[in-house]
Each structure stands twice: as C-alpha cells, then as structure tokens.
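A.B. asks: My questions concern the predicted model and sequence given below.
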Amino acid sequence: MTDAEKLKMVKAMTGETDEDTLSTYLSIAGNKVCRRAYPFDPTVTAVPDQYAHIQVEIAVYLLNKRGAEGQTTHSENGIFRSYEDGDVPPTLLRDIVPFAAVMGG
C-alpha cells in the first residue's frame, strides 16, 4: 500500500483533512509497528506491507483520542470513555509478529 493510499484511508476514517497532521500520525504509527515487528533492529523504518492496515488503524486510533491521551475513564452527558492503555492498545498490536533471527557463532 502506498503512502498516498494510507493518507486517503486515514482521511476517510477520521475526517481529518490536514495532510501534515495525517502524515505525522502515520509516521508515529509506522514507528510503533516497526518497533513491535523488529524489536532488536532500530534501523528498520519501513512498515512491512502486511502491516500497512495496522499502521492505518493505529494512526486512526491516535487521531481519534487527541485531547484525551491516557484517559482511563470519562463520563459526561451520557458519553462514557475509557482507554485500554495509555498508548496503543495491545489489541491493535497483537497481529504484529516480531521478527527474530538465529545468530551464528
């Protein structure tokens, strides 16, 4: 999936139109995906294509909780909010399989 396709998806899912904002959140989400997929190799910065949709979902999640980061509960006028985690919920990260290799000796 191209970066333009990712931007289009996030825009459609959130209603956000500022491309700088969208790119920033996609970059943050991509970093989280890469750190999860390659926990021992910080040089990997390109999101593997099989995780492109997860990157989009994480970006959307982060955009949608702006202004309420880390919120654990909130109730007001019949609206109730609670977040699974202060960061990206484990349910969004569970499909990312960490890459591992055997080291020779």
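C.D. replies: Yep, it's here.

A.B. asks: CA atoms for contacts and neighbours, from now on please.
C.D. replies: OK.

A.B. asks: From L26, how far off is the nearest residue to E19 once chain neighbours are set aside?
C.D. replies: Spatial nearest neighbour of E19, excluding adjacent residues (C-alpha to C-alpha, 6 or more residues apart in numbering): L7 at 7.5 Å. For L7, the distance to L26 equals 8 Å [C-alpha to C-alpha, to the nearest Å].

A.B. asks: ok, now A37?
C.D. replies: For A37 relative to L26 (C-alpha to C-alpha), the value is 16 Å.

A.B. asks: So these two - more neighbours on which side?
C.D. replies: Neighbour totals were compared for A37 and L26, and L26 leads with 25 against 21 (other C-alpha atoms under 10 Å).

A.B. asks: In addition, the following structure is provided for comparison:
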Amino acid sequence: MRCARLVLAVVVVSSTGCSALIASRGQDLSELTTKKVVHATFAKSVVRYGEGCPYDEFRTHRKISENWRCEYLAMAGVCTLGLAEFVNVPCELFRAV
C-alpha cells in the first residue's frame, strides 16, 4: 500500500504541466509580423481580397500555438495538485491530433 501511494505521487508530480506544454506547441502567429512573412509561411491564400481589404484568408492543417490556454491549463494543474492533468492531457492530445 505504501509503494502504491509513492508511485501515485511520482506519477502525479511528473505529469504536471504536460497539457500546457502541448497547447503551447505549434506555429506561433505572433512571430508573423508582415504580410510577406505570412505568405512565405502559409504559401498561397484561399481567398485574396482587393487592395482596400486589410486581410487574406488562409487554410492550414498545422497546429497553431494557443499560449492563452497554457495559463488556464497550468492554473488547473496547480489548483488540483496535478490531478487535472489526467483529464487535460488526453483532451489536448485529441485537439492536437
């Protein structure tokens, strides 16, 4: 019984933060500063609007980094002492795949 508690404690502590790490991986859109860099990264746009319109639409299957989600996932992991990771990691893996 004592060994099982120790193993559970090690697993819980070692898994803390994995869901936040998964959410932060991918293409970071804040690095794309100019229109030329965006076109070089995502190739051609799906819908290209005229000169008066300030944006183009792109379609991609890449993982986009969600840095805002990292904070919420990390808070949930800390508040539940890592137990939220048992739910959050499979959910984030499902979203990533």
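C.D. replies: Looks like it arrived, so ask away. The shown structure was predicted, so the numbers you read here are calculated from the model rather than taken from an experiment.

A.B. asks: Now the TM-score, please.
C.D. replies: The TM-score (TM-score structural alignment, normalised by the length of the second structure) is 0.26; 47 aligned residues with a C-alpha RMSD of 4.1 Å.

A.B. asks: pretty sure the residue nearest to E19 of the first structure is in contact with T14, am I right?
C.D. replies: No: between L7 of the first structure and T14 there is no contact under C-alpha atoms under 8 Å: 10.6 Å.

A.B. asks: Which of the two has more residues huddled nearby?
C.D. replies: L7 (21 against 14).

A.B. asks: looking at this, that one is in a helix?
C.D. replies: Yes: under DSSP: H, G, I helix; E, B strand; the rest coil, L7 of the first structure sits within a helix.

A.B. asks: can you pull out the helices in the first structure?
C.D. replies: 3-14, 19-37, 52-64, 90-93 (DSSP state H).

A.B. asks: give the contact list for the residue nearest to E19 of the first structure.
C.D. replies: L7 of the first structure makes contacts with E19, L22, S23, L26, as judged by C-alpha atoms under 8 Å, 6 or more residues apart in numbering.

A.B. asks: Leaving out sequence neighbours, find the closest residue to the second one.
C.D. replies: Think L22 of the first structure. Nearest one to L22 of the first structure, counting by C-alpha to C-alpha, 6+ apart, is L7 at 6.4 Å.

A.B. asks: separation between A59 of the first structure and A4 of the first structure?
C.D. replies: From A59 of the first structure over to A4 of the first structure (counting by C-alpha to C-alpha), the distance is 14 Å.
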